[in-house]
Structures are given as C-alpha cells and as structure tokens.
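A.B. asks: Sharing a sequence plus its predicted fold:
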Amino acid sequence: MDNEQLKVSGGEAFLQVNYNDEFTMTQLIERLALRPEAASLSRVRVGPWEECYEKDSASTVEALCGHARSFPRLSSLYLGDIEAEQCEISWINQCDISPLLKAFPLLEVLEVRGGNGLRISQARHAKLKTLRFETGGLPGAVVQDVSRGEFPNLEHLEFWLGTSEYGGTVELDDLHPLLNGERFPKLRFLGLMNWELANSLPGALKGCRILGQLRTLDLSMGTMTDQGGEELLKVPQLQSLQVLNLDDNYLSEQMVERLRSTLGACVQPGKQDVADEYEYNGVKYSDVYCSVAE
C-alpha cells in the first residue's frame, strides 16, 4: 500500500483501490481511521473500491459508518470520486447511502457518483447544505427519496438524470413534488442536468412553486433543442433567477438570442452542441445526446 491509495493532506483524505491491489476499501478506511490526522479531517473522497463495476458500495458505506467516531469533524464526503479510465460512470455500483446521513451529523456536503442500485431511503439531515448525484442514468426512486426528505438547511441540490439506456428511470411525475413542494426552504441552486428528456422540463416549470426561491436553475448537459427553448419562453418566472444555465444543450443561436431578449441577463447559454443529422431511406433524422451517459 503506498501514497497513491491513501493520501492525506490539508484536512482532506483520498482513498482508492487500484486494479490488482491485494487489499480492500474497507481495509483502507480502517487504516485511515487509525491515523492521527483522522480526527481533524473535514473532507473524505472515496475513489474506486475493489471491482466497483461489479461490487456495490455497501461494504464501503458500512466501513465509513463503523469508523465514524474516528472522523468527528467530517463535513464533506464524496462517494465515488472515480475517473472514467478507472470505471465508466454508468458502471459504478452504489447502494442505499442513508446510513451515512445518520453516522455523520456534521455533514454539509454529500456527493455521489454512479447510479446503479442507488437509494437514499432515509433522506434526512439537519445540517446538509449540498447534495449532488452524478450519474449517466439516475433511478427515479432517488428523486422520490429526496423529494420526501427532510433537509432544512439544503441550499444546493443537483441531479444528473441521464438516459434510460444506462439505468435512468426518472419521469416528470417524479419531479413534480420537488418543483411544487416547500420541503427545502433554503434551496437556492437546483440542477436538473444531463437529461435525455430535457425538452419536457419547461412544461414542468410553468407555475412551479420552487422558482420563486431559486437563484440558479441548472439545465446544462442535456438534450434541449429549440422545441424546449420555445417552451422556456413561456415561463416568465424564470426572469427572477440570477442564473439559468443552459450550457451544453442543442439550442440554435437564434433561440439563444430570443431567450436572452425575453428572459434577460439570467440566461447563460455557454457552448451549444449541434445535433447529428442524417438521412435513411429518404427520411431525415436528428439525434441529440445528454453529455454524460456511459
């Protein structure tokens, strides 16, 4: 075991199990818990565990929770800080991460990468401010879990919704309780990102309650075309935002200008993609893709 597998510096630790390593993530966490720096750690990043493309994160979560007393100051946790070269995002197997919320009462930031098997069935935490789910396909049950949750101090909520080809099962009905509820009074940033159904989002935003409290709505990395842009023009409540992030979609220059003219300075188009257009048997097709899938 060398410094590449277990790095500790400046109040932060990073752990990873490389291919052909003869130890497990559980053993790495046990070793970290014994180090004198453990008591002062504020952030832990968990990289790939052994065979994360086949094995879920349950034993990793169990080990973190079992040694929670060794990390009394932990306020930020990233479960699945994994490069694509190590394991594609859609191959990462997760589990029900609820025990982490109970084990670390000072947690303010929880980030999770990978959606296979992911749940957060007991979604409650008094201090959590940031909750991020990075996936190529998010189970709809996760959105439902969070929407029923109790996070009185949550300020930043981010979903990478992904595509059905890689396990995404989120539907508009899953989002309605979140968009029209009052469970997160301090929420200022909402990310509904990287979705293959991005054109359907503007319809769900019309008249939704949550827009009145948001500063940033992030719809980036999706498949929104001018069809979705036309519907955004019909949501005047968007003008109250400080930032409407539309980066990395499929909006034309003309549509971007119309959005800016109608919705104002909040519109941040970033860089737009161009659809793949082709003809087959005399029929023209246009394909768009969310940015992060496999």
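C.D. replies: Looks like it came in fine.
A.B. asks: contacts and neighbour counts: CA atoms only from here.
C.D. replies: Fine.
A.B. asks: Go ahead and confirm residue 223 touches residue 197.
C.D. replies: Yes - with contact defined as CA atoms under 8 Å, residue 223 counts as touching residue 197 (6.8 Å).
A.B. asks: ok, the two, which is more surrounded?
C.D. replies: residue 223 (26 against 20; other CA atoms under 10 Å).
A.B. asks: OK, contacts around that one?
C.D. replies: Neighbour list for residue 223: 194, 195, 196, 197, 198, 199, 249, 250, 288, 289, 290 [criterion: CA atoms under 8 Å, 6 or more residues apart in numbering].
A.B. asks: Against that first model, consider the following:
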Amino acid sequence: MVRAIVEANWPELETLTLWFGSAKSGAEVDARELAPLFSGERFPKLKHLRLQACEFADEAVGLLLEAPLLSRLESVDLSYGLLGDAGADALLHAAPKLGQLRKLTLVETAVGATARELLRAVGPQVKVENSGYGPNDSVDHFVPSAAGDGFVHVLHVG
C-alpha cells in the first residue's frame, strides 16, 4: 500500500497524513519506501507532511533531511511514533534546514528529556510534548478523513 501512495500522482495535494502503526499490528514498512514521496516530484504542492505512529521515524527523519521535499514543507508531524534520540540528534544537527518550517510536531515520541529540551530551543515552531506514557503503537482505531481537495489521510499503512 505504501508504494501506491508514494507513487501516486497528486499534483494538487497539500497535506498528507500517514498512520503507520506497529509491526505487531501488521505494519511492514521500510523507511526507504518513502523515497518517492521525499523526492517531491509527484507532490509539487505538498506543504504539510504527517508521518505518525511510525516505528522507523529515526530512519525516515534521516532520509527527509536530505530530500528535496523538505525545503517546500511548512509543517512536519512525527507524533506517536518511535522517534528517538538518534532522530532528535539528526534534527538538531539539521536545525538550519528546519528554519522554513512553521511547525515541527513531536508529540508522544521516544525522544528523551534532554533531547526534548534541546529541540524546544530550536525555536517556537517546534512542539515537543510527552505525557510520560510513551509512543502509541495502537493506532488502528483512528477513522480516516475523506479524501478532499488537497488532503489525504490514510488509516493504516503496512
């Protein structure tokens, strides 16, 4: 299913939300499968990218930080996944590349307290919150929004 999404030709798409879920719930996705999405060629108007409940968030961040798509994005949301200190470190080292983002959201991730504080210091566009419960790998109960102009929400990718 990931291949069908990232290789789709949606020239008017502005917002893409992908909820991946966990391997325990059947999600079998590799970060490299997102390469066509990160190239930005098929999604020239994409401004808002949400890769949520993503077990491979550290790897995805590494690929996104080197991708052409990043320079066009206004917001990135990596909430409810397993973004950890390695991914946070990559984001911190790439802070100059994040300057154009209006919003970077990291809610309920595996990022440690020290890295969360360092990320918050990057700027007001960075939202980092943890309730102490950790990442949520039970995302199969979310109801997808209907596809509309410029918006696609996929319930579960795996």
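C.D. replies: Thanks, I have it. Only a predicted model underlies this, so the values are computations on that prediction, with no experimental measurement involved.
A.B. asks: What is the neighbour count of the corresponding residue of structure 1 for residue 84 of structure 2?
C.D. replies: When structure 1 is aligned by TM-score structural alignment, residue 84 of structure 2 is paired with residue 225. Residue 225 of structure 1 has 20 neighbours, counted by other CA under 10 Å.
A.B. asks: Save the contacts of residue 223 of structure 1 as a markdown table, and put in distance to residue 79 of structure 1 and secondary structure too.
C.D. replies: Output for the contacts of residue 223 of structure 1, formatted as a markdown table (distance: CA to CA, whole Å; DSSP: H, G, I helix; E, B strand; the rest coil):
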| residue | distance to residue 79 of structure 1 | secondary structure |
| --- | --- | --- |
| 194 | 19 | strand |
| 195 | 22 | strand |
| 196 | 24 | coil |
| 197 | 26 | coil |
| 198 | 26 | helix |
| 199 | 30 | helix |
| 249 | 27 | coil |
| 250 | 31 | coil |
| 288 | 30 | coil |
| 289 | 26 | coil |
| 290 | 23 | coil |
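A.B. asks: ok, the residues you listed in structure 2: which stay?
C.D. replies: Of the contacts of residue 223 of structure 1, the ones still in contact in structure 2 (both residues aligned by TM-score structural alignment, their matches' CA atoms under 8 Å) are 194, 195, 196, 197, 198, 199, 249, 250, 288.
A.B. asks: so where does residue 143 of structure 1 fall, helix or strand?
C.D. replies: helix 140-147 (DSSP states H and E).
A.B. asks: What of residue 191 of structure 1?
C.D. replies: Residue 191 of structure 1 belongs to strand 189-195 when elements are defined using DSSP H and E.
A.B. asks: Structure 2: matching residues for that strand?
C.D. replies: Counting by TM-score structural alignment, strand 189-195 of structure 1 corresponds to 48-54 in structure 2.
A.B. asks: cool, stretch 15-25 of structure 1 as well?
C.D. replies: Taking TM-score structural alignment, stretch 15-25 of structure 1 hits no residues over in structure 2.
A.B. asks: Leaving out sequence neighbours, find the closest residue to residue 129 of structure 2.
C.D. replies: The spatially closest residue to residue 129 of structure 2, leaving aside those adjacent along the chain, is residue 107, at 4.8 Å (CA to CA, 6 or more residues apart in numbering).
A.B. asks: next one: residue 277 of structure 1
C.D. replies: residue 286 (4.4 Å).
A.B. asks: if we can go back for a sec, distance from the match of strand 189-195 of structure 1 to structure 1 after superposition?
C.D. replies: Here stretch 48-54 of structure 2, set against structure 1 after superposition, deviates by a mean of 0.7 Å using mean CA distance after the TM-score superposition for structure 1.
A.B. asks: Tell me the buried residues in that stretch?
C.D. replies: By 16 or more other CA atoms under 10 Å, the buried positions in stretch 48-54 of structure 2 come out as 48, 49, 50, 51, 52, 53, 54.
A.B. asks: what about the fourth one, distance to residue 120 of structure 2?
C.D. replies: This means residue 51 of structure 2. Per CA to CA, to the nearest Å, residue 51 of structure 2 is found 20 Å from residue 120 of structure 2.
A.B. asks: Check the second one too.
C.D. replies: Residue 49 of structure 2 sits at a distance of 20 Å from residue 120 of structure 2 (criterion: CA to CA).
A.B. asks: now the helices: where do they sit in structure 1?
C.D. replies: Counting by DSSP state H, structure 1 has helices at residues 25-34, 58-66, 98-103, 140-147, 172-180, 201-205, 226-232, 253-263.
A.B. asks: Pretty sure residue 62 of structure 2 sits against residue 90.
C.D. replies: Yes - using CA under 8 Å, residue 62 of structure 2 is in contact with residue 90, at 6.6 Å.
A.B. asks: Could you check which of these two has the larger neighbour count?
C.D. replies: Legend: neighbour count by other CA under 10 Å for residue 62 of structure 2 and residue 90, higher for residue 62 (18 against 15).
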